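Visitor: task: produce atomic coordinates for the following.
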Amino acid sequence: MIILDENVLRESICAAIARWYTGRVRFISDLRLNSVIKDEAIPGLLMSERQPTFVTTNTTDFSQRVAPHPRYCVVCLTLPNERQDEIPDSLRRLFRMPAFRTKAARMGNVVRAAPTFLQFHRVGDNTVHTVPW
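Guide: Model prediction:
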């Protein structure tokens, strides 16, 4: 399951991901209807779902502040709002990398995808890994 952050609340992005991703694509607001979801509540909501990959462009709040957990993956795409249409292709590109190809491989990672490199850290490993992409 892919869960899109509230800063990515565009049906066109959801639909573009759903064209190639075989699982469900939902918005974070679908997990707790009719309420404001604060950033610090998101890890708990993710753990209530089955192996979700949370996608956001809010890299400041998530890439450094959210701890990796074996039950979810967080993907922070460093894209400004005017380039959000690139989210589906960037996500698909990430999912084609061997280290992130399967849901099982993604779980436990917090990933920051910049234009030319990826940084990620995972459960049980305090090292921040940087790879070109």
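
Visitor: contacts, neighbours, all on C-alpha from now
Guide: Fine.

Visitor: now do the SS call for residue 104.
Guide: Reducing the assignment to helix, strand or coil with DSSP: H, G, I helix; E, B strand; the rest coil, the entry for residue 104 is helix.

Visitor: which stretches in the chain count as helices?
Guide: Remark: helices assigned in the chain by DSSP state H are 11-18, 42-47, 59-62, 87-95, 103-106.

Visitor: I'd like those laid out as CSV, including distance to residue 28 and mean neighbour count.
Guide: As requested, the helices of the chain are exported to CSV (distance: least, C-alpha to C-alpha, whole Å; neighbours: other C-alpha atoms under 10 Å):
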stretch, distance to residue 28, mean neighbour count
helix 11-18, 12, 16
helix 42-47, 8, 16
helix 59-62, 14, 16
helix 87-95, 16, 17
helix 103-106, 18, 16
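
Visitor: following up with a second sequence; could you model it the same way so I can compare the two?
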Amino acid sequence: MIVLDEQLKNAGLTEAIQRWYRGRVVSITTLRPGTVIKDDVIPLLLRQVSDPIFVTINVTDFWQRTAADRHFCVACFPLTDDRAGEIPELLRRLLQLPEFRTKRERQGKVIRASQTQVQYYPHDGRIRTLSW
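Guide: The predicted structure follows:
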């Protein structure tokens, strides 16, 4: 399951990702409808669903602030709102890398994926860098 951050729900990303992703694509608001969802609650919500990938452009609040958790993966894309349309292509490329190809390989990692490189940290907090 891919869970999109609240600020991405109206960007047409759900449909674009569903063209190639076989699982469910939902907004974080689907996990707790009718309420305001603060960033610090998101990890708790992600633990309630099976092996989600949380996708956000809110890098400052998630990259190196969210602890890696074996129940989910966080994928941060350092893009502005007007460039959010690039996420489906970047996410697809990311999920084709050997380090993130399967749920088992990507769970427990927090990722920062830009146009030129991918950085991630697992439970130990050490940042690894991949070029692409």
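
Visitor: who's in contact with the closest residue to residue 57 of structure 1 other than its chain neighbours?
Guide: Nearest residue to residue 57 of structure 1, sequence neighbours excluded (C-alpha to C-alpha, 6 or more residues apart in numbering): residue 77, at 4.8 Å. For residue 77 of structure 1, the residues meeting the contact criterion (C-alpha atoms under 8 Å, 6 or more residues apart in numbering) are 55, 56, 57, 58, 59, 87, 90, 112, 113, 114.

Visitor: include distance to residue 123 of structure 1 when you put the helices of structure 1 into CSV, please.
Guide: Written out in CSV, the entries for the helices of structure 1 read as follows (distance: least, C-alpha to C-alpha, whole Å):
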stretch, distance to residue 123 of structure 1
helix 11-18, 26
helix 42-47, 14
helix 59-62, 15
helix 87-95, 19
helix 103-106, 11
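
Visitor: do you know which of the ones you listed lies nearest residue 133 of structure 1?
Guide: If you check each of these against residue 133 of structure 1 by C-alpha to C-alpha, helix 87-95 wins as the nearest, at 8.6 Å.

Visitor: what angle sits between that closest one and helix 11-18?
Guide: The directions of helix 87-95 of structure 1 and helix 11-18 differ by 30 degrees, with axes from the mean of the first three to the mean of the last three C-alpha atoms, to 10 degrees as the criterion.

Visitor: have a look at how far, on average, helix 87-95 of structure 1 is from structure 2.
Guide: Compared with structure 2 after fitting, helix 87-95 of structure 1 deviates on average by 0.4 Å (mean C-alpha distance after the TM-score superposition for structure 1).

Visitor: against residue 28 of structure 2, how distant is the residue located most distally from the centre of structure 2?
Guide: Relative to the mean C-alpha coordinate of structure 2, counting by C-alpha atoms, centre = their mean, the farthest residue is residue 34 (22.1 Å). Shown here: residue 34 of structure 2 relative to residue 28 of structure 2, a distance of 11 Å by C-alpha to C-alpha, to the nearest Å.
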